[in-house]
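Colleague: build the 3D model from these lines:
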Amino acid sequence: MSSPLRIAVVGAGPAGIYASDLLVKSDVDVEIDLYEKMPAPFGLIRYGVAPDHPRIKGIIASLHRVLEQEEIELIGNVEVGKDITVEEMREFYDAIVFSTGATADKDLDIPGMDLEGTHGAGEFVGFYDGNPDFKRDWNLDAEKVAVIGVGNVALDIARVLAKTADELHVTEIPDNVYEHLGHSRIKEVHVFGRRGPAQVKFTPQELKELDHSENVEVIVDPEDIDYDEASENARREKKAVDQVAQILEGYAMREPKDAPHKLFIHLFEAPTEVLGEGGKVLGIRTERTELDGNGGVTGTGTFTDWDVQQVYRAVGYRPEGVEGVPFDPSESVMPNDGGRVLTEPNGEAVPGLYTTGWIKRGPVGLIGNTKSDAKDTTNMLLADHAEGKLREASKRTRQDVADFFEGKGHPITTWAGWHRLDTAERAAGEAEGRERKKIVEWDDMLKHSGPQDIV
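Modeller: This next block holds a predicted model:
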């Protein structure tokens, strides 16, 4: 090929941006169009991280630097499979990398999860992060709520529910989120996990941050601090596991803190049923568990009913497929061999199609995992290119892509458009003494980012 290798990356979150960066830094001349369903980039970092996480939000600065590279062009407000088909994309690109992530909630198969007052973590995260795909109001009339799960998303939800609206107003939360949090009646948040302190999936920094609010007291029952041989081995083998265990021990042993809101972390309590009456949540039932000697747990047959009026399940996200691309619904991933999309699990590679991030491996792991994952995928793509396995696209310029969307009358947003939206959000925040106030409505985002020529 005399012209640059033309690549589309679908999904402008960390996985897609890291893959784009690796391709630009390779010794191959590339031209990358980075597609994003939303009018704005950054995916999980913009719409999946709690607003009071400035350290995590700082990752956007490094992602910014990647997108400033001239080899990469952002094409936002485009849902691949709907606004443009995969077959149509093949006319413009030699290879396509899917990094579409995950926003849907995994189900939890216990009775009562269909009652009014039960919610998936992703629904609430979408609300407080101002995701235009999610609803704008939220009922916070409950005084006691349960959060099922012991990962960082569960901590985020518990922390946001326990904090006051004024504590969060200094962040980028939109006006509708601030208003609803301001009317919250929540006094107690109960986080439930079925195993012990050496098995939780919290990271140390996020667990410490629970205690940074003077309005929130974190409470752990000393009876929930227990270890078997496998647990002790896990603490010795992984520093983070030991740090988390120490933090939980500290919460369990300290003197009570005089704070108006209580955040309980209950370990060795496996939710078995959401209790209700008249179609609404009235409580949650858990079975006490105990360690089995191998780091797992078994039920003891002792049950407890907890008085709560809302239940949030934070048991994981579920990726969804892209129209026209193979998808394995049993695993909720695109079947792949570590990078190449396969026709089915253990099937043949689909020429020119690749995948990275959560849609490739499932919604597990941190940012570091995403980087190494992207490297594996891009190495496969570049190897296929070197071996002449990629089919050359017939239309090879960005003007061809611009003409396509113009012909459909479909507005797109670009990197220049993001800068205008970014400026508008910062200006709105500055007027209130904040760094940023997020613009929520899709049409309002488009008014600022505006259709632009992508050449």
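Colleague: going forward, measure contacts and count neighbours with C-alpha atoms only.
Modeller: Fine.
Colleague: for residue 192, give me its contacts.
Modeller: By CA atoms under 8 Å, 6 or more residues apart in numbering, residue 192 lies in contact with 146, 147, 148, 149, 150, 265, 266, 267, 269, 270, 271.
Colleague: make JSON lines out of these and add neighbour count.
Modeller: Listed next are the contacts of residue 192 as JSON lines, based on neighbours: other CA atoms under 10 Å:
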{"residue": "146", "neighbour count": "25"}
{"residue": "147", "neighbour count": "28"}
{"residue": "148", "neighbour count": "24"}
{"residue": "149", "neighbour count": "24"}
{"residue": "150", "neighbour count": "24"}
{"residue": "265", "neighbour count": "23"}
{"residue": "266", "neighbour count": "22"}
{"residue": "267", "neighbour count": "25"}
{"residue": "269", "neighbour count": "25"}
{"residue": "270", "neighbour count": "23"}
{"residue": "271", "neighbour count": "22"}
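Colleague: pick the one among those residues closest to residue 55.
Modeller: Taking CA to CA as the measure, residue 55 lies nearest residue 150 of those, at 20.8 Å.
Colleague: another for comparison:
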Amino acid sequence: MTEEFFRIAVVGTGPAGLYAADELVQQDRIPVRVDLIDRLCTPFGLVRYGVAPDHPRIKSVTGALSTILEHPLVRFLGGVELGSDIGRSDLLACYDAVVYATGLAADRPLGVPGEELPGSHSARELVSWYSGHPDAAQPFSLDAERVAVVGAGNVALDVARILTKPAAALSYTDMPEPVLAALRASAVREVTVIARRGPEHTRFTTKELRELDTLDGVSIRVPADETLPASDTVAERSVRANLALFEKWSGVPAGERTITFRFWRRPIEIRGEKAVRELVLEHTALDDTGQLVATGGTETLPVGVVLRSVGYHGMPIAGLPFDRSRGVVRQHAGRIVDEEGRACSGEYVAGWLKRGPSGVIGTNRADSADTIAALLDDLSTSGGPRAVRSLDDLLARNGSRPVPLSGWRAIDSREIALGAEAGRDRIKITDWSVLRTLGAHEAPTPVVSNYGRE
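Modeller: Sure, this is the predicted structure:
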């Protein structure tokens, strides 16, 4: 006997996964039930653990995402890890279709000598720590006065801002108390943001750059020896606005706490005997073909911490066909395909795992919609739902107990209560055991979350 509806698994509950679930339950072409599966006990992915804590307006998107979790045709199964609790073959046996939306799990390395030294980290490690991710190393050492951040995107700006912003100005956020305590005691006084190309080529958004100007007691500067293109010679409006800010900051002296921008430089070595002490930079330029080349000049920057923010890439997961050169799952129009380009029946991909690390939160809606359109086309001509195994039975046999929606509500309630005790909206819980314990219990009443509220 076959089911009266198609069972769909969406692996990952960040924006891409949640938007995919929303597309499924809002359509009327075929009847569906959707299971949202996540390794974490909590939903929202990088909105919860990647958006800077002092950006509550962006985090407030969780209000809309929560309505997807609450839909009667959607079920949340947290604390279920692909590859450990369940495998790819298990999913295919339990569901008519599977959508993978797990994001990208690894950081791009700099690929320079000394990168393995203590004090050399990915920016993502720092972001995970101050965002309260349960996997983050505790505590993150902030005993160096000088920090280098290598990268020319908004994550680099987030890191520089959080490291120099007065801790008192972060006390309203959902940061765990140990993080705030570490920031209060931080020795960091100077952060240098390093870009391989010129200021006109950076990926900083003007809004994020302007935010630096609002930091109390922090000097934002571009050394006078940096060559800046005149803003009125550039056609693109956003680039002109960025260049105007860099012009404004040109020659500003260093202060008690400082963010400095250096352009046309790339790391070639990290030095230190037992920990990071220096970062060697090579001067760069564009050749006649537009390729980045070395000019022959170098300089050495004394720093105690190097943070790389040069992008993310995926790692092979669950035996899915993987494009190692791009760091994403092989796919065509959202359908996962093998190396010969043949579709893997019933398997789809959305979000960064599909397209790479690009776009903003809202980009995932259109991306997921395209994937779900392909999935619906396939299922609508498949002859109907098929008999499937029960994921619940499989997890029970494995001794796995997923965190249901009521468990997330219990976690949510406890975080709000912790925040209220400290005069904040929320304080994140970072301990895996506490999250699992809370997630195993029913919330006494449904919670209307104020997650991300200002």
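Colleague: and residue 71 of the first structure, how far is that from residue 412 of the first structure?
Modeller: 18 Å (CA to CA, to the nearest Å).
Colleague: who has more neighbours, the two?
Modeller: residue 412 (26 against 17; other CA atoms under 10 Å).
Colleague: buried sites along stretch 24-37 of the first structure?
Modeller: Neighbour-count burial for stretch 24-37 of the first structure, counted by 16 or more other CA atoms under 10 Å, picks out 24, 30, 31, 32, 33, 34, 35, 36, 37.
Colleague: next one: stretch 234-244 of the second structure
Modeller: 238, 239, 240, 241, 242, 243, 244.
Colleague: on that earlier part again, of the buried residues of stretch 24-37 of the first structure, which is the nearest to residue 383 of the first structure?
Modeller: Nearest to residue 383 of the first structure, judged by CA to CA, of the buried residues of stretch 24-37 of the first structure is residue 30 at 13.9 Å.
Colleague: contacting residues around the closest one?
Modeller: Here residue 30 of the first structure is in contact with 4, 5, 6, 7, 23, 24, 71 (CA under 8 Å, 6+ apart).
Colleague: just the buried members of those?
Modeller: Neighbour-count burial (16+ other CA under 10 Å) applied to the contacts of residue 30 of the first structure gives 5, 6, 7, 23, 24, 71.
Colleague: so the fifth one sits against residue 71, correct?
Modeller: Right, residue 24 of the first structure. Yes. Using CA atoms under 8 Å, residue 24 of the first structure is in contact with residue 71, at 6.8 Å.
Colleague: where do the helices sit along the stretch 251-400 of the second structure?
Modeller: Under the criterion DSSP state H, counting those that start in this stretch, the stretch 251-400 of the second structure contains helices at 352-355, 363-380, 391-397.
Colleague: in JSON lines: the buried ones among the contacts of residue 30 of the first structure, plus distance to residue 136 of the first structure.
Modeller: As requested, these are exported to JSON lines (distance: CA to CA, whole Å):
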{"residue": "5", "distance to residue 136 of the first structure": "42"}
{"residue": "6", "distance to residue 136 of the first structure": "39"}
{"residue": "7", "distance to residue 136 of the first structure": "36"}
{"residue": "23", "distance to residue 136 of the first structure": "38"}
{"residue": "24", "distance to residue 136 of the first structure": "39"}
{"residue": "71", "distance to residue 136 of the first structure": "37"}
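Colleague: from those residues, which land in helices?
Modeller: 23, 24 (DSSP state H).
Colleague: now residue 438 of the second structure: how far from residue 413 of the second structure?
Modeller: On the measure of CA to CA, residue 438 of the second structure and residue 413 of the second structure end up 10 Å apart.
Colleague: hmm, back to that, in a markdown table: the contacts of residue 192 of the first structure, plus distance to residue 376 of the first structure.
Modeller: Formatted as a markdown table, these follow (distance: CA to CA, whole Å):
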| residue | distance to residue 376 of the first structure |
| --- | --- |
| 146 | 39 |
| 147 | 35 |
| 148 | 34 |
| 149 | 30 |
| 150 | 29 |
| 265 | 38 |
| 266 | 39 |
| 267 | 37 |
| 269 | 39 |
| 270 | 37 |
| 271 | 38 |
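Colleague: against residue 191 of the first structure, how distant is residue 160 of the first structure?
Modeller: 13 Å.
Colleague: in terms of neighbours, single out the busier of those two.
Modeller: For residue 160 of the first structure versus residue 191, neighbours defined as other CA under 10 Å are more numerous around residue 191 (25 against 20).
Colleague: pretty sure the more buried one is touching residue 266, no?
Modeller: Yes. Between residue 191 of the first structure and residue 266 there is a contact under CA under 8 Å: 5.9 Å.
Colleague: quick one, strands of the stretch 1-150 of the first structure?
Modeller: 5-10, 30-36, 72-76, 95-98, 104-105, 118-120, 144-148 (DSSP state E, counting those that start in this stretch).
Colleague: kindly apply the preceding question to the stretch 251-400 of the first structure instead.
Modeller: Counting by DSSP E, counting those that start in this stretch, one finds strands in the stretch 251-400 of the first structure at the ranges 261-266, 269-277, 280-291, 297-306, 310-313, 317-318, 340-342, 349-355.
Colleague: coming back round to it: ok, and the contacts of residue 192 of the first structure in the second structure?
Modeller: Mapped onto the second structure and checked by both residues aligned by TM-score structural alignment, their matches' CA atoms under 8 Å, these keep the contacts 146, 147, 148, 149, 150, 265, 266, 267, 269, 270.
Colleague: before we move on, back to that, how about the strands of the stretch 1-150 of the first structure, which one is nearest residue 322 of the first structure?
Modeller: With CA to CA as the yardstick, what comes closest out of the strands of the stretch 1-150 of the first structure is strand 95-98 (8.8 Å).
Colleague: where does the closest one end up in the second structure?
Modeller: Aligning strand 95-98 of the first structure against the second structure (TM-score structural alignment) gives residues 97-100.
Colleague: superposed on the first structure, what's the mean shift for that stretch?
Modeller: Once fitted to the first structure, stretch 97-100 of the second structure is off its aligned match by 0.1 Å on average (mean CA distance after the TM-score superposition for the first structure).
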